[in-house]
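A.B. asks: no sequence for this one, just the structure:
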């Protein structure tokens, strides 16, 4: 069964997960960084065409390979498009042996109690059913923590795990992502509360169930070791959160057992204007640096 093969790949394979899931709100910024200004498109459809072009260019690069890339997180629009004449998820899994994940959240609610919980996700079951039509292994959803507010952090983690259980019931692997903002003036205090809440929620999961965790690189080296070793955690992956690739990789190396799931740091330095060989050289250097940091 594909799911079991993918599970073994994520559990035992080496490499990192490329986050290629910028959605409506974050796509213009991702395109701008790539050298495509908002003057180059006049509606959402054209914008998504351009960002898919960028993602397809990355995925079809020879250096984007299963030796170093374990998985890729896709936006719903990307999942429904094609790469090299196949649906994106099929192309990744069948042609590249890279495990596809799907971003399922609909963005963040307004900030309150020092956090941003996820907006409601209407029709989540339908989206999960759609993902099951493709070789999609798991999902990803993001909340953000800014302050060490006990009630706020509890709310974030509880919501994440409630939705995770719904995802597990559909036979998919949830990546729970309660991001701690890297500019928080009390980042470590946030991380202390977050870890406690995650551990509490893991204990409430059925013994046969697992989740993945996507966490901000911590202030204290090795801080999430207890989560990495937890039997109900398949993998702990790190988000770059606005750190440069160099800084993110340096921090990652201080946290053995965590692997990267970078977005901005992964595509740093790529440009639409680059020739194919320049583009390949840039992405290869990025993949190598992140892979080496994830191997530690």
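C.D. replies: Structure's in. What do you need? Note that the structure is a prediction, hence the values are computed from the model and not measured.

A.B. asks: alpha carbons only for contacts and neighbour counts from here, please
C.D. replies: Noted.

A.B. asks: Outside of stretch 235-252 itself, list whatever touches it.
C.D. replies: 10-11, 17, 179, 181-182, 211-217, 221, 227-228, 257-266, 268, 289-290, 293-294 (CA atoms under 8 Å, 6 or more residues apart in numbering).

A.B. asks: got it, and stretch 39-52?
C.D. replies: 24, 27, 28, 31, 77, 78.

A.B. asks: residues of that stretch that come out buried?
C.D. replies: By neighbour count on 16 or more other CA atoms under 10 Å, the buried set for stretch 39-52 is 47, 48, 50, 51, 52.

A.B. asks: any idea how far the helix or strand harbouring residue 248 is from the chain center?
C.D. replies: Following DSSP states H and E, one finds residue 248 within helix 245-253. Computed by CA atoms, centre = their mean, to the nearest Å, the separation of helix 245-253 from the middle of its chain amounts to 16 Å.

A.B. asks: What is the subsequent helix or strand relative to it?
C.D. replies: Next in line after helix 245-253, if elements are assigned by DSSP H and E, sits strand 259-260.

A.B. asks: out of the contacts of stretch 39-52, who has the most neighbours?
C.D. replies: residue 78 (24 neighbours; other CA atoms under 10 Å).

A.B. asks: Please produce CSV containing the buried residues of stretch 39-52, extended by secondary structure and distance to residue 194.
C.D. replies: As requested, those are arranged in CSV below (DSSP: H, G, I helix; E, B strand; the rest coil; distance: CA to CA, whole Å):
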residue, secondary structure, distance to residue 194
47, helix, 36
48, helix, 34
50, helix, 37
51, helix, 33
52, helix, 34
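
A.B. asks: try this one side by side with the last:
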């Protein structure tokens, strides 16, 4: 494990940029960016070419660097490509001082017991070995909670930790993302159940097993403070989950010790047809607003004792 990357993720100010739209969410991201449906074929190389061009423009912008950004989560296709002739993960760390993470989940199962578990990942070990060889620091995997169903939430947390332990065994830091749907009619109750299950699973980790959480912004401020201050937890980050950037930043600033890991909220307003000057200005505003909200929320960060 890279000690410099760990130090940055643990202690530096900033947030994690989520640039990991997968095959299912890429068309929506491209549409918001101003790329019409007829410019590519869904699920084909042409689609991934379009999204890589968008991500390259973001990552090569002079406004995108480690001064305000801790890390970036990549889709596997992005990890396997290059930025300016340099492998993406290497470019992020060596050129931008941004820690690279990899999305490893393969999508969601159908809803059962109020949740959507992750689909099986039969090739996970080989993916992790490739990621490590490419200089990736950690991983991310998402599942979704729709309702406050105790059995479903227990199952989702157990699955996240089981796969997380497989990832930790390979020397990578997993980001566990059991997202609570912000449209859930039982959101607050589901979040309370989720916190309890996460704390139970943390009790079973060895001291050297380090992980992160990526969680929906909670209805109750500082609900996840026990996770923030837990010795096994490197960082707790928040997803925007469908909130606008302004809403997400406002909620985030009230969660002490939590920083952002925004996707759509980060790219909000970016358009393919913007001039480089206008694009960089828009990205700069977005990054600064998310950085400020993350920094406002981070005043308890000094309670961490990680090295």
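C.D. replies: Structure's in. What do you need? Everything numeric here is computed off the predicted structure, so don't read it as measured data.

A.B. asks: so of the contacts of stretch 235-252 of the first structure, which ones are in helices?
C.D. replies: Secondary structure from DSSP state H places 10, 11, 227, 228, 264, 265, 266, 289, 290, 293, 294 of those in helices.

A.B. asks: what does stretch 99-112 of the first structure correspond to over in the second structure?
C.D. replies: On the second structure, the counterpart of stretch 99-112 of the first structure by TM-score structural alignment is residues 99-112.

A.B. asks: Buried residues of the matching stretch, list them for me.
C.D. replies: Buried, per 16+ other CA under 10 Å, within stretch 99-112 of the second structure: 99, 100, 101, 102, 103, 104, 105, 106, 107.

A.B. asks: secondary structure element for the closest residue to residue 215 of the second structure other than its chain neighbours?
C.D. replies: Spatial nearest neighbour of residue 215 of the second structure, excluding adjacent residues (CA to CA, 6 or more residues apart in numbering): residue 238 at 5.0 Å. Taking DSSP H and E as the definition, one finds residue 238 of the second structure inside strand 233-239.

A.B. asks: Just want the angle from that strand to helix 245-252.
C.D. replies: 140 degrees (axes from the mean of the first three to the mean of the last three CA atoms, to 10 degrees).

A.B. asks: Superposed on the first structure, what's the mean shift for strand 233-239 of the second structure?
C.D. replies: Strand 233-239 of the second structure, aligned to the first structure and superposed, deviates on average by 0.3 Å (mean CA distance after the TM-score superposition for the first structure).

A.B. asks: whereabouts in the first structure does that strand align?
C.D. replies: Using TM-score structural alignment, strand 233-239 of the second structure pairs with 233-239 in the first structure.

A.B. asks: all strands of the first structure, in order?
C.D. replies: Counting by DSSP state E, the first structure has these strands, from start to end: 16-20, 69-74, 82-83, 86-87, 99-103, 115-116, 138-145, 173-180, 211-216, 233-239, 259-260.

A.B. asks: and those strands as a markdown table, adding distance to residue 253 of the first structure?
C.D. replies: Listed next are the strands of the first structure as a markdown table, based on distance: least, CA to CA, whole Å:
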| stretch | distance to residue 253 of the first structure |
| --- | --- |
| strand 16-20 | 13 |
| strand 69-74 | 17 |
| strand 82-83 | 33 |
| strand 86-87 | 35 |
| strand 99-103 | 23 |
| strand 115-116 | 28 |
| strand 138-145 | 23 |
| strand 173-180 | 19 |
| strand 211-216 | 14 |
| strand 233-239 | 11 |
| strand 259-260 | 9 |
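
A.B. asks: Would you tell me which one of the ones you listed is buried the most?
C.D. replies: Using mean count of other CA atoms under 10 Å, the stretch among the strands of the first structure with the largest mean neighbour count is strand 259-260, at a mean of 28.

A.B. asks: Show me what it is packed against.
C.D. replies: strand 16-20, strand 233-239, helix 276-295 (3 or more CA pairs under 8 Å, 6 or more residues apart in numbering; DSSP states H and E).

A.B. asks: Reformat the ones you listed into JSON lines and put distance to residue 131 of the first structure next to each item.
C.D. replies: Formatted as JSON lines, these follow (distance: least, CA to CA, whole Å):
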{"stretch": "strand 16-20", "distance to residue 131 of the first structure": "16"}
{"stretch": "strand 233-239", "distance to residue 131 of the first structure": "20"}
{"stretch": "helix 276-295", "distance to residue 131 of the first structure": "27"}
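
A.B. asks: For residue 126 of the first structure, find the nearest of the ones you listed.
C.D. replies: strand 16-20 (21.9 Å; CA to CA).

A.B. asks: Show me how far the closest one is from its chain's centre.
C.D. replies: The answer for strand 16-20 of the first structure is 6 Å, by CA atoms, centre = their mean.

A.B. asks: between it and strand 69-74, what angle do the directions make?
C.D. replies: Using the same axes, to 10 degrees: strand 16-20 of the first structure against strand 69-74 is 20 degrees.

A.B. asks: mean per-residue distance, strand 16-20 of the first structure to the second structure?
C.D. replies: After superposition onto the second structure, strand 16-20 of the first structure sits on average 0.1 Å from its aligned residues (mean CA distance after the TM-score superposition for the first structure).

A.B. asks: which residues touch that strand?
C.D. replies: Contacts of strand 16-20 of the first structure (CA under 8 Å, 6+ apart): 55, 68-75, 237, 259-263, 266, 290-291, 294.

A.B. asks: if we go to 6 Å?
C.D. replies: 69, 70, 71, 72, 73, 74, 259, 260, 261, 262, 263 (CA atoms under 6 Å, 6 or more residues apart in numbering).

A.B. asks: And for stretch 27-34 of the first structure?
C.D. replies: Against stretch 27-34 of the first structure from outside (CA under 6 Å, 6+ apart): 270, 271, 272.

A.B. asks: Mind doing that once more with 7 Å?
C.D. replies: By CA atoms under 7 Å, 6 or more residues apart in numbering, the surrounding residues in contact with stretch 27-34 of the first structure are 37, 38, 51, 270, 271, 272.

A.B. asks: can you name the two of those that are farthest apart?
C.D. replies: 38 and 270 (17.3 Å).

A.B. asks: Those two: which has the busier surroundings?
C.D. replies: residue 270 (20 against 13).

A.B. asks: give me every residue that touches the more buried one.
C.D. replies: Residue 270 of the first structure neighbours (CA under 7 Å, 6+ apart): 34, 279, 282.

A.B. asks: Still touching in the second structure? Go through those residues.
C.D. replies: Checking the contacts of residue 270 of the first structure against the second structure (both residues aligned by TM-score structural alignment, their matches' CA atoms under 7 Å), the contacts still present are 34, 279, 282.
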